[in-house]
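# just coords:
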């Protein structure tokens, strides 16, 4: 792919990302990621519908999200888990399992195909857009499915981001660990977690971030599991029909997920300088916001709204499952 072909769409995505970052300074409750995808949808369905933008927005959507996922590995260590103890780990594992099972079950009941169900499950259980970007290639999800789910997950995450801080305060009072568990164990993206916890206090931000990082560290496991499930599905189709559609290559672990794991392992063993972690976090955040702007530009709003009722029910249902399960698990495991 030539640079001149991708430049128009890439530049458009970058401009929207910059505007979103600036706007987030005035509307911190929304955050740059949410603003970027909403602004992208608005412009992509009105004034920025030119076909020549397509290659650049596709590049930004796919490649930049991949690099964003990889760089996240340099921002965390396995030692982080120790800060919330064994019950904190049990809470996260149970919460993620319930979210995945609930999203797969509800999606099936609502008639969504397997790729949408898996993307929805992984995106909500792990880390939003980054998880969806990691899972999509191993299950051979198409671009429309990926864009639709990313949009839905971000919109739902915005609603939860604005409501969970007040729910946590009303239920858990001054207990920052429990409020951190609710926010960090439920919200989809790191930005949403930080923004929501910031509405409470800085200590809640620290604990919420720890719980969130524990979920992100499970990304590789979720990708491997979904890759295996997809392969089994293909094998079953082959056995029944002797035909397998798609172009899968049997690889369960994309290069950028492997990179994420390697960087995390290195940082855990040798403790990389703070400047490296800070730089990786900054670049990763920018890449994600540019990619989300591109996803918004590529989203066909008409098609999205056609499935509006089912998508709304799906998003509301999964969000309800997450919040209710988190409250029950916090009460059973963490509340003293």
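Thanks, I have the structure now. Given the structure is predicted, the values throughout are model-derived calculations rather than measurements.
# CA only for contacts and neighbour counts going forward, please
Will do.
# Distance check, the spatially most central residue of the chain against residue 201.
Central residue of the chain (C-alpha atoms, centre = their mean): residue 128, 1.1 Å from the mean position. Applying C-alpha to C-alpha, to the nearest Å, the value for residue 128 to residue 201 is 23 Å.
# Next: residue 28.
In terms of C-alpha to C-alpha, residue 28 sits 14 Å off from residue 201.
# Would you map the helices across the stretch 201-336 of the chain?
In the stretch 201-336 of the chain, helices defined by DSSP state H, counting those that start in this stretch lie at 202-216, 219-241, 255-270, 274-298, 301-306, 308-329, listed in chain order.
# can those helices go into CSV with extra columns for mean neighbour count and distance to residue 154?
Output for the helices of the stretch 201-336 of the chain, formatted as CSV (neighbours: other C-alpha atoms under 10 Å; distance: least, C-alpha to C-alpha, whole Å):
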stretch, mean neighbour count, distance to residue 154
helix 202-216, 23, 16
helix 219-241, 17, 18
helix 255-270, 18, 21
helix 274-298, 23, 9
helix 301-306, 13, 14
helix 308-329, 18, 10
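# One more to weigh against that first structure:
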């Protein structure tokens, strides 16, 4: 009887969910829908009608985020970005090193398999889903280990998008302070940009530059990982879109682009809202059930550590 009900629901669901999903996705393109609302809308659909395009939205999210980040480069100044990158450099090195070491220790303590533990630690330390996607083939992680790690990162990202702006105002952080903090403590670039854009334009510039310079640490971390896991022949995915982002930023700084800059940045922010909607739509009940409490606890503890330590360091330095 239960199997019959499940089959009936599966057959009936697309008729309702597909037009609803497309309508909701189109709504996120409207200026009145902010990135947090877009994310919340995606999560709501994932928990109710489901994601009828799950096979497609994962790839769409990946490419759409990269294009949105490139578009944001047309709204940035190279001189300001260089200053922001210098300010976040030492914090980046310290936070990545400490988070990876703590993650290794906690994973052993909680008896989590080393591949899952390292993926969660890398995602927390560097840049969320992008780091996991780059490190996974290096450690030869299987599909379950990847889905658990990505599920935890995206779940905590969703919480950060709503929580961080509130905490930023509570601690009376300046635009620069919040930009640094969100870039270091929030896992994924999409949520970093979403939270920082809600806080202010200066925070957005600082956060985007620091986060993207942080993402370049995927390369040395992947090389070290290949030695630790003895997978020297594994390929390392280099985040090529960061180079195009830098070119866009240089063009905006040294060339007269007129309305092109405004059009590109506006389109990028709209693309970001759609990206967050798709991320939320991928957090289905099946994904959440597959996580398990030990990996989730590891993710929360690492996130709490990097958030608290980065905040204290920023308040002390500024």
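Yes, it's here. In this text the structure is predicted, and so the values were computed from the model without any measurement.
# of residue 28 and residue 201 of the first structure, who's got more company?
residue 28 (17 against 12; other C-alpha atoms under 10 Å).
# Identify the nearest residue to that one in space, disregarding sequence-adjacent positions?
In space, and not counting its chain neighbours, residue 28 of the first structure is closest to residue 195: 6.9 Å by C-alpha to C-alpha, 6 or more residues apart in numbering.
# Ok, residue 217 of the second structure next?
Distances taken as C-alpha to C-alpha, 6+ apart place residue 126 nearest to residue 217 of the second structure, at 6.9 Å, with adjacent residues excluded.
# how about that neighbour, what does it touch?
96, 187, 214-215, 217-218 (C-alpha atoms under 8 Å, 6 or more residues apart in numbering).
# Out of the residues you listed, the closest to residue 284 of the second structure would be?
Taking C-alpha to C-alpha as the measure, residue 187 is the one of the contacts of residue 126 of the second structure closest to residue 284 of the second structure, at 19.6 Å.
# burial of the closest one, as a residue count?
28.
# list the contacts for it?
123-129, 153, 157.
# what residue of the first structure matches up with it?
Mapped onto the first structure by TM-score structural alignment, residue 187 of the second structure lines up with residue 188.
# nearest residue to residue 264 of the second structure other than its sequence neighbours?
Per C-alpha to C-alpha, 6+ apart, closest to residue 264 of the second structure is residue 71, 5.2 Å.
# Can you tell me the SS state at that neighbour?
helix (DSSP: H, G, I helix; E, B strand; the rest coil).
# To what extent is residue 10 of the second structure buried, counted in neighbours?
For residue 10 of the second structure, using other C-alpha under 10 Å, the count is 11.
# ok, it to residue 53 of the second structure distance?
Applying C-alpha to C-alpha, the value for residue 10 of the second structure to residue 53 of the second structure is 14 Å.
# what's the burial count for residue 100 of the second structure?
Residues near residue 100 of the second structure, counting by other C-alpha under 10 Å: 23.
# do the one 4 residues further on as well
The number of residues packed around residue 104 of the second structure, counting by other C-alpha under 10 Å, is 18.
# Just to check, it is in contact with residue 118?
Yes: if you go by C-alpha atoms under 8 Å, residue 104 of the second structure and residue 118 touch, sitting 6.7 Å apart.
# the longest helix in the first structure is where?
Longest helix of the first structure, by residue count under DSSP state H: helix 143-172.
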